[in-house]
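Colleague: Fold the stuff below for me.
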Amino acid sequence: MSAHQPTGGLPIAGEQVPPILARLVEIVGPRATVAAGIRAGHGHSEAYHAARPPDVVVFPETREEVQAIVGACRDLRVPLVPFGAGTSLEGNTAALQGGVCLDMGRMNQVLAVHAEDMDVRVQPGITRKQLNAQLRDSGLFFPIDPGADASIGGMASTRASGTMAVRYGTMKDNVLALEVVLPDGRLIRTAQRARKSAAGYDLTRLFVGAEGTLGVITEVTLKLHPQPEAISSAVCAFPDLKAAVDTAIAVIQSGVPVARIELLDDVMMRGMNLHAKLGLPEVPHLFFEFHGSKAYVAEQAGTAAALAGEFGGLGFQWATTPEERSRLWQARDNTLYAGLALRPGARAMITDVCVPISRLAECLVATAKDIAESGIIAPVVGHVGDGNFHLLVLLDPESPAELSRAKAFNERLVRRAIALDGTCTGEHGIGLGKMDFLELELGEAVDAMRLVKGALDPLGIMNPGKIFRPAGPNHGEQP
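Modeller: Modelled structure (predicted):
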């Protein structure tokens, strides 16, 4: 059964109805459910963290329903966790204290396309693929591609980016305005549609990346971009990891406006060959994509190919037809499953860091050495054009020793990145998995975040236990 199709799940006759469920049924009827299967489906994600289901799942269809639901949770002091597509990787939507999961999947409409201004207003539950399908005839598209078909509201909440961020930026660069229900039930709009503004605090960027801890997003205004006249993709093999990384750095520093430049190490290439049958050499690769006019794409590609040759690249293999490009990038998007093919039955601890591109080779080479010395399987894939890379640490989910070893490796990785002026997460967010690292990275600035949280959500009902630990004993992964 789809998580977006509740079919009751109310307590049977004679059972006591929890006060919050009774209130929610008054607001949305049978779209509030305590069905075990639906609750379980909202308690886990691709993250390695233990599943933490909510007590109730509710499916609003309008902003007014969201306001009423937030008001009910406020009145009864019940935790509330907004939920998009469930693709988060750091336990961002785990219901640590139970409560209500607010599934936004039914609020999935395109509200207005302003083609002449190149922007669009959407509800938060629409996914990026659904949005681009509806934009196809407009000559415009939304380029942020985190790999998974995530919801736009979820992407805004986690400040997502992905493979095309090197050219088009991240969610913080492409969200013009938000409509948000605050924890006290008020509805606010953070900005107008103008491309720039100096009007007061930048509330839009405050809520982008807040992971649902400050309010519930009910509408998003996004920048759009012209569909490129020509698209060309290529892969290039390299003799070692450093040569591939040095090529990526040289391409960026030379000003080549690549749309995508992705690194896959030899271990990940082996997994991709197993999963997607690409038949490519199992050595480090860069995946490139170029956007623009035909002449401009040819010029960009030629420059990148020449730079790759200087660092020992083994020649570009081109994917020129839409079918070839789709197969190539679908394989890249499915790197989680490619990684898991290397160790059937394993689960992946998926982590990411980001460093200045001048420190990227140093960070990656040291990380590769750490992987070898640790005796773990951890394929690497990276958005190296902006210094961001991911690791899939494959482990036996039933082995505490393997989980402990993976967590120790992850801590060394993050400390290494922060020491190189980087960040503990380039795009996954903090959730509950990287709270300690946020303190390490930003120090006293985290206390300023706590002040903002306390001012907007004094009752602490909005996605509690995420981003940072509040004062008091009930935090983190405790119930």
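Colleague: Please count neighbours and contacts with C-alpha atoms only from this point.
Modeller: Noted.
Colleague: Report the buried residues of the longest helix seen in the chain.
Modeller: In the chain, assigned by DSSP state H, the helix with the most residues is helix 400-419. For helix 400-419, burial by neighbour count (16 or more other CA atoms under 10 Å) applies to 402, 403, 406, 409, 410, 413, 414, 415, 416, 417, 418.
Colleague: Excluding chain neighbours, what is closest to the second one?
Modeller: Nearest in space to residue 403, with sequence neighbours left out and distances taken as CA to CA, 6 or more residues apart in numbering, is residue 395 at 6.7 Å.
Colleague: what's the burial count for residue 29?
Modeller: The number of residues packed near residue 29 is 15, by other CA atoms under 10 Å.
Colleague: again with residue 198
Modeller: Counted with other CA under 10 Å, residue 198 comes out at 6.
Colleague: How many neighbouring residues does residue 275 have?
Modeller: For residue 275, the neighbour count with other CA under 10 Å is 18.
Colleague: May I ask which helix or strand encompasses it?
Modeller: Residue 275 belongs to helix 266-276 when assigned by DSSP states H and E.
Colleague: tell me what that helix is packed against?
Modeller: helix 335-340, strand 380-383 (3 or more CA pairs under 8 Å, 6 or more residues apart in numbering; DSSP states H and E).
Colleague: follow-up on the earlier one: of all the buried residues of helix 400-419, which comes closest to residue 304?
Modeller: The closest of the buried residues of helix 400-419 to residue 304 turns out to be residue 417 (CA to CA; 27.0 Å).
Colleague: Let me have the buried residues of helix 400-419 in a markdown table, adding distance to residue 339 as columns.
Modeller: Output for those, formatted as a markdown table (distance: CA to CA, whole Å):
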| residue | distance to residue 339 |
| --- | --- |
| 402 | 17 |
| 403 | 17 |
| 406 | 15 |
| 409 | 18 |
| 410 | 17 |
| 413 | 19 |
| 414 | 21 |
| 415 | 24 |
| 416 | 23 |
| 417 | 23 |
| 418 | 26 |
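Colleague: which residues touch residue 415?
Modeller: By CA atoms under 8 Å, 6 or more residues apart in numbering, residue 415 lies in contact with 424, 437.
Colleague: if we go to 10 Å?
Modeller: 353, 422, 423, 424, 437, 440, 441 (CA atoms under 10 Å, 6 or more residues apart in numbering).
Colleague: What of residue 106?
Modeller: The contact partners of residue 106, by CA under 10 Å, 6+ apart, come to 4, 5, 59, 60, 61, 62, 84, 123, 124, 125, 126.
Colleague: buried subset of these?
Modeller: 59, 60, 61, 84, 123, 124, 125, 126.
Colleague: nearest to residue 390, of the residues you listed?
Modeller: Nearest to residue 390 among the buried ones among the contacts of residue 106, with distances taken as CA to CA, is residue 84, at 22.2 Å.
Colleague: One more, so I can put them side by side:
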Amino acid sequence: MHTPSEPGRPPLPPAFVDAMSERFGPRFSLAQAVRAHHGHDESHFPDALPDAVVFAHGADDVVFVVDTCRAHRVPIIPYGAGSSLEGHILAVRGGLTIDLGEMNQVLSIHAEDMDAVVQPGVTRKQLNAALHGSGLFFPIDPGADASLGGMASTRASGTNAVRYGTMRENVLALTAVLADGRTIRTGGRARKSASGYDLTRLLVGSEGTLGIITELTVRLHPVPEAISGAVCAFPDIVDAVNTVIQTIQLGVPVARIELLDALTVKAINRYSKTTLRESPMLFFEFHGSPAGVEEQARTVQEIARDHGGLDFEWASRPEDRSRLWAARHDVLFASLNLRPGSRGISTDVCVPISRLAECVDGVRADIDASGLIAPIVGHVGDGNFHCVILVDPDDPAEIAHAEDLNRRIVERALALGGTCTGEHGIGIGKQDFLLREHGREAVDTMRLIKQALDPHDLFNPGKVLPPA
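Modeller: I've put the predicted structure just below:
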């Protein structure tokens, strides 16, 4: 008999264990180490282990799992790469984790139509490797080498979103298994359609609570003819943000604009062995024709100069750009290195671009008043920025203090017409904020959709929707 991972949790039904073992053999595991791996993500929330893990190899496996779990009322938690930041893959009510990472085939590439069909376990790096030589690439870059199924489930975006959009704009179609075992196909390869309800957008961002994605059709983009990068330091963070605002308002088609405050720059200098000026800084990347890239960069350089920009430095060589963006992607680990042994509570607000300077300046004041260590970094080209609040994971009082700071940051963003999450999703960490942002009626409507599609609340229960 299986011993539950949490005191008081009933064991999995023996008939369920027998059915899963017979179907999957060694791909079904009750082992503590396997469960522990799947009960941990990159968030600050305590680990929550599933009672078992199954590794799916195809859509028929997913259908079998859903049917068996429904028959025995066992919760199902979809798992991709485990890189989520809001507790999406934690088994807060036990149950079965279905690991989709081995469903990792690039099924077809349609270069002429600029799209690709992939299984959910394909990662962005894997897809771009498969596209090598095609003249196309997949631009959504959340930092971690996340699975595309997970990225769709959380409506991920990242550094390139200011030019190429988020997963919402780049998923054309998907196939998903619903809680009653039916498989549905949403969307299509046509670039537009006015046919019926937009079920693709319903499932993109649903965080595994409405369906389990088994296939995606994603939009591809031409590899730019020329790419150039630059970094620019500023006397203070408001000058840097005002540079971003003016750049966007003038319609400069910049591909990436990343903000790092002085503490973040200090952290990556230590961690990545860079030698950047330790002051607020913007990282830019420009895509297009050689003449277009040069024109974009010159325009931004003039804007930056008007706002006190210092040391505007080019990074035209691929190795220099790679070094800069690798340092940017390592910000979480660099920040944690500022306080060894700490965990990071990552905030994720997004505001209208015209309110960005006001919001960032106010958040910086909130951090200073709190006494906590919290570097600021963000994809500010679309108004999205983060704080990594460093806490002692064994100090409940400090965690509560950090969560209070996070709440103040969210309230500030909402008051400025923003959102509690630009890209990380709701998970278990932002359910109260969902209600504040959308109101009772809208959240109740979301709950009706959940009840209609998953009446037994088996798909990733305890996530997204606050308790009724």
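Colleague: TM-score them against each other, please.
Modeller: Laid over one another, the chains give 0.97 as their TM-score (TM-score structural alignment, normalised by the length of the second structure), with 460 aligned residues with a CA RMSD of 1.3 Å.
Colleague: Over which residues of the second structure does the longest helix of the first structure lie when aligned?
Modeller: Aligned using TM-score structural alignment, helix 400-419 of the first structure spans residues 396-415 in the second structure.
Colleague: If you tally nearby residues, what's the number for the equivalent of residue 375 of the first structure over in the second structure?
Modeller: Matched by TM-score structural alignment, residue 375 of the first structure corresponds to residue 371 in the second structure. Other residues near residue 371 of the second structure come to 10 when the count uses other CA under 10 Å.
Colleague: And residue 30 of the first structure? What does it align with in the second structure?
Modeller: Checking TM-score structural alignment: residue 30 of the first structure goes with residue 26.
Colleague: Please look at that match and residue 56 and confirm they touch.
Modeller: No. Counting by CA atoms under 10 Å, residue 26 of the second structure stays clear of residue 56, with 11.5 Å between them.
Colleague: any idea what residue 313 of the first structure aligns with in the second structure?
Modeller: Under the alignment defined by TM-score structural alignment, residue 313 of the first structure is paired with residue 309 of the second structure.
Colleague: That match: what's it in contact with?
Modeller: Each residue near residue 309 of the second structure by CA under 10 Å, 6+ apart is listed here: 231-236, 239-240, 243, 280-282, 301-303.
Colleague: Map residue 288 of the first structure across to the second structure for me.
Modeller: Applying TM-score structural alignment, one finds that residue 288 of the first structure aligns to residue 284 in the second structure.
Colleague: I meant residue 178 of the first structure, not that one.
Modeller: Correspondence of residue 178 of the first structure to the second structure, assessed by TM-score structural alignment: residue 174.
Colleague: What is the burial count for that match?
Modeller: Counted with other CA under 10 Å, the neighbours of residue 174 of the second structure add up to 27.
Colleague: Same check on residue 244 of the first structure?
Modeller: Using other CA under 10 Å, residue 244 of the first structure has 28 other residues around it.
Colleague: That one sits in which helix or strand?
Modeller: Assigned by DSSP H and E, residue 244 of the first structure falls in helix 241-253.
Colleague: Could you point out the helix or strand that follows that helix?
Modeller: Tracing the chain past helix 241-253 of the first structure, the next element assigned as helix or strand by DSSP H and E is strand 260-264.
Colleague: Quick one: list the elements packing against that next one.
Modeller: Other elements packing on strand 260-264 of the first structure under the criterion 3 or more CA pairs under 10 Å, 6 or more residues apart in numbering; DSSP states H and E are helix 165-168, strand 230-237, helix 241-253, helix 266-276, strand 285-292, helix 322-333, strand 380-383, strand 388-395.
Colleague: mean deviation of that strand from the second structure?
Modeller: Superposed on the second structure, strand 260-264 of the first structure shows a mean distance to its aligned partners of 0.2 Å (mean CA distance after the TM-score superposition for the first structure).
Colleague: In the second structure, what range does that strand match?
Modeller: Aligned using TM-score structural alignment, strand 260-264 of the first structure spans residues 256-260 in the second structure.
Colleague: quick one: contacts for residue 135 of the first structure?
Modeller: 110, 113, 115, 120, 129, 141, 142, 224, 227.
Colleague: The first one maps to what in the second structure?
Modeller: It stands for residue 110 of the first structure. Using TM-score structural alignment, the partner of residue 110 of the first structure in the second structure is residue 106.
Colleague: Just to be sure, the match of residue 30 of the first structure is in a helix?
Modeller: Yes. Judged by DSSP: H, G, I helix; E, B strand; the rest coil, residue 26 of the second structure forms part of a helix.
Colleague: and it, how many residues sit next to it?
Modeller: 12.
Colleague: For it, which residues are in contact?
Modeller: Shown in contact with residue 26 of the second structure (CA under 10 Å, 6+ apart): 20, 54, 55.
Colleague: thinking again about what came up before, so can I have JSON lines of the contacts of residue 415 of the first structure showing neighbour count, distance to residue 203 of the first structure and secondary structure?
Modeller: Shown next, in JSON lines, are the contacts of residue 415 of the first structure (neighbours: other CA atoms under 10 Å; distance: CA to CA, whole Å; DSSP: H, G, I helix; E, B strand; the rest coil):
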{"residue": "353", "neighbour count": "25", "distance to residue 203 of the first structure": "26", "secondary structure": "strand"}
{"residue": "422", "neighbour count": "23", "distance to residue 203 of the first structure": "25", "secondary structure": "coil"}
{"residue": "423", "neighbour count": "24", "distance to residue 203 of the first structure": "23", "secondary structure": "strand"}
{"residue": "424", "neighbour count": "28", "distance to residue 203 of the first structure": "24", "secondary structure": "coil"}
{"residue": "437", "neighbour count": "20", "distance to residue 203 of the first structure": "25", "secondary structure": "helix"}
{"residue": "440", "neighbour count": "16", "distance to residue 203 of the first structure": "25", "secondary structure": "helix"}
{"residue": "441", "neighbour count": "19", "distance to residue 203 of the first structure": "23", "secondary structure": "helix"}
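Colleague: if we go to the second structure, which of those residues are intact?
Modeller: When you map the contacts of residue 415 of the first structure onto the second structure and apply both residues aligned by TM-score structural alignment, their matches' CA atoms under 10 Å, the shared contacts are 353, 422, 423, 424, 437, 440, 441.
Colleague: farthest pair in these?
Modeller: Most distant of those, by CA to CA, are 353 and 440, 13.7 Å apart.
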